[in-house]
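Visitor: one predicted model, sequence on top.
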Amino acid sequence: MSDIFKEVEDDLRRERLKTLWDRYGIFVLGAALLIVIITAGWRGYEAWETNRDRTAGDTYLTVLNEVEGVSTAGSADTLLAFAADAPGGYGILAEFRAATILADAGESVRAADLLNTIADDGEAPAVYRDLARIRQGQVLLDAGDAQAAVDVVSGLAEDAGNPFYASAQELMGLAAYAADDLSGARRWFTAVTEEVGTPPGVRARARFMLALITQTAPEADAAGTTAEEAN
């Protein structure tokens, strides 16, 4: 008797499943198909993106070889033409290289403007934007515009958590030195040497500048020492 009841229950179960499948089966199949399509599409996009980046990298190396050792505006324009359609990372690298070529070619204004564009690009990674500020400050300082360099890097020089903090302080010191503010230069270079996280190269240059200030203008060194003692 129990077998009969079991068979009846099985029949009822199969009937219910059939009813459910007839009602919702199309949706189950649709969802499964959608998952397959999305997965295949995503894998295809990843493959396309990888191929695009690989192609962009190869093209970038080719462009670099073309402009190697040629510091002309034309070489910079070649890099900028590549950057216009390159994926983000390669485009920014090309723009940095173009800015360096422009600066070497004596076109400091164009170089500084290009670096300012990178620094103001809200879609660029923060580290690239800050590096652009540092490089822009260097270009402006080399061009003889110390105040403009200060305006560009002063914010970074006051942000102890920024990875370019020491480099910005060094530029502030160089800008002060270029403006004949030897006491100010001494303060900045001293801060660079005393900062725990200062890179060895930056620290060594700061010590050299402090020695130069002491040798050429001992009165500035004495004034700085007196001010520190007073504090």
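Guide: Yep, it's here.
Visitor: contacts and neighbour counts: CA atoms only from here.
Guide: Will do.
Visitor: and the residue positioned nearest the centre of the chain, what is it in contact with?
Guide: For the chain, the residue nearest the mean C-alpha position is residue 128 (1.9 Å; CA atoms, centre = their mean). Contacts for residue 128 (CA atoms under 8 Å, 6 or more residues apart in numbering) come out as 118, 119.
Visitor: okay, now the one to match up with it:
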Amino acid sequence: MALLPNRNTQTAEAKAEKKAAEDDVMVREVDEAVRKDQFENFGRTYGRPLLGLLVVGLLAFGGYLFWQSQQEQAMEQESETIVAALDQLQAGNLDTASETVAPLVAEGEGAVKASALMLQAGAAAQSGNSEKAAELFGQVADDADAPEAYRGLARIRAVAVRFDDMPSAQVVEQLGSMAKPGEPYFGSAGELVAMAYLDQGNTEKAGALFGQIAKDDTVPESLRGRARQMAGMLGVDAIEDVDEVIEELSGPAGQAPQAAPQGAQ
């Protein structure tokens, strides 16, 4: 005959479980109360500073977006100004072209200012004022804020517009470091330096430099052609591919070469 569970034992176990459940509820309530109190203390201590930081961050982000928008609008306006000046320059309105970009020269920076100065220098050169053109090109060449590509080109143009009046030694001094294979403006700088060597009577250096230009695939073909002719006149063989040169001189399918258009270099 099986023994029945002791009722007193069951009652004790039930009370123990109930007590444990009540204790667990009490612990959770106390924990939540402590957490709430800590949160309120944290909010009272750090709430306002954090809110202030959040507001400052939002204002800063909004200010950045506004500044970026203003920058983009300014860049669009500057681009439109330069394009308008180029149109005037191509139309032969040299003074109007220079006046159009005058505000960019006065207030612009970096590439914008350099572009405006280069345009004004080009207008001065076209009008025959080589002295003013050289001065404006020189400003770009000496501007540390201008991109290096602009500075190099401006330095070459400054020498080119007054080449006839410059001592040959000065040409070599100013462009000698650029007249080397691998340099960005090797062809243009090298041609001017080689001509300066000719003025000095140094045909050996001139011929060697013309030969290097003629063999450099990175140099425009029109410039390579001139260099090839000059090198040949100075006794330097600058022809690597005879068939290619013959094809260039005779035109496609062996046709006779056509006359160069007037003004072509």
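Guide: That came through, no problem. Please read these numbers as outputs of a predicted model, since none were measured by experiment.
Visitor: returning to what we had before: any idea which helix or strand carries the aligned residue in structure 2 for the residue nearest to the centre of structure 1?
Guide: Aligning on TM-score structural alignment places residue 128 of structure 1 opposite residue 150 in structure 2. Using DSSP states H and E, residue 150 of structure 2 falls within helix 148-161.
Visitor: on that earlier part again, the residue nearest to the centre of structure 1 and residue 121 of structure 1, how far apart?
Guide: Using CA to CA, to the nearest Å, we find residue 128 of structure 1 at a distance of 9 Å from residue 121 of structure 1.
Visitor: same question, residue 65 of structure 1
Guide: Residue 65 of structure 1 is 27 Å from residue 121 of structure 1, where distance means CA to CA.
Visitor: ok, longest helix in structure 1?
Guide: helix 2-67 (DSSP state H).
Visitor: remind me what the very next helix or strand once past it packs against, helices and strands.
Guide: Next helix or strand after helix 2-67 of structure 1 toward the C-terminus (DSSP H and E): helix 73-85. Secondary structure elements in contact with helix 73-85 of structure 1, counted by 3 or more CA pairs under 8 Å, 6 or more residues apart in numbering; DSSP states H and E, are helix 2-67, helix 88-104.
Visitor: now render those as TSV, adding mean neighbour count and distance to residue 221 of structure 1.
Guide: Conversion of the helices and strands packed on helix 73-85 of structure 1 to TSV gives the following (neighbours: other CA atoms under 10 Å; distance: least, CA to CA, whole Å):
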stretch	mean neighbour count	distance to residue 221 of structure 1
helix 2-67	12	46
helix 88-104	22	34
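Visitor: make a markdown table out of those helices and add distance to residue 188 of structure 1.
Guide: As requested, the helices and strands packed on helix 73-85 of structure 1 are exported to a markdown table (distance: least, CA to CA, whole Å):
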| stretch | distance to residue 188 of structure 1 |
| --- | --- |
| helix 2-67 | 37 |
| helix 88-104 | 26 |
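Visitor: which one of those lies closest to residue 181 of structure 1?
Guide: Closest approach to residue 181 of structure 1 among the helices and strands packed on helix 73-85 of structure 1 is made by helix 88-104 (25.7 Å; CA to CA).
Visitor: what's whatever helix or strand comes next after that closest one aligned against in structure 2?
Guide: Sequence order places helix 108-119 as the next helix or strand after helix 88-104 of structure 1, per DSSP H and E. Matched against structure 2 by TM-score structural alignment, helix 108-119 of structure 1 falls on residues 130-141.
Visitor: list the buried residues in the matching stretch.
Guide: Applying a neighbour-count criterion of 16 or more other CA atoms under 10 Å, one finds 130, 132, 133, 134, 136, 137, 138, 139, 140, 141 buried in stretch 130-141 of structure 2.
Visitor: now do the same contact list for the first one.
Guide: Just to be clear, that refers to residue 130 of structure 2. Counting by CA under 8 Å, 6+ apart, residue 130 of structure 2 touches 124, 161, 162.
Visitor: equivalent analysis for residue 220 of structure 2, please.
Guide: Counting by CA under 8 Å, 6+ apart, residue 220 of structure 2 has contacts residue 187.
Visitor: over to the one 3 residues further on?
Guide: For residue 223 of structure 2, the set of contacting residues under the criterion of CA under 8 Å, 6+ apart consists of 187, 188, 213, 214.
Visitor: which residues does the closest residue to residue 122 of structure 2 other than its chain neighbours contact?
Guide: Counting by CA to CA, 6 or more residues apart in numbering, residue 122 of structure 2 lies nearest to residue 133, which is 6.6 Å off, once chain neighbours are set aside. Taking CA under 8 Å, 6+ apart, we find residue 133 of structure 2 in contact with 120, 121, 122, 123, 124, 125, 158, 161.
Visitor: the second one pairs with which position in structure 1?
Guide: Looking back up the chat, that one is residue 121 of structure 2. Correspondence of residue 121 of structure 2 to structure 1, assessed by TM-score structural alignment: residue 99.
Visitor: same question, residue 183 of structure 2
Guide: Using TM-score structural alignment, residue 183 of structure 2 pairs with residue 162 in structure 1.
Visitor: ok, now residue 27 of structure 2?
Guide: Per TM-score structural alignment, the equivalent position to residue 27 of structure 2 in structure 1 is residue 5.
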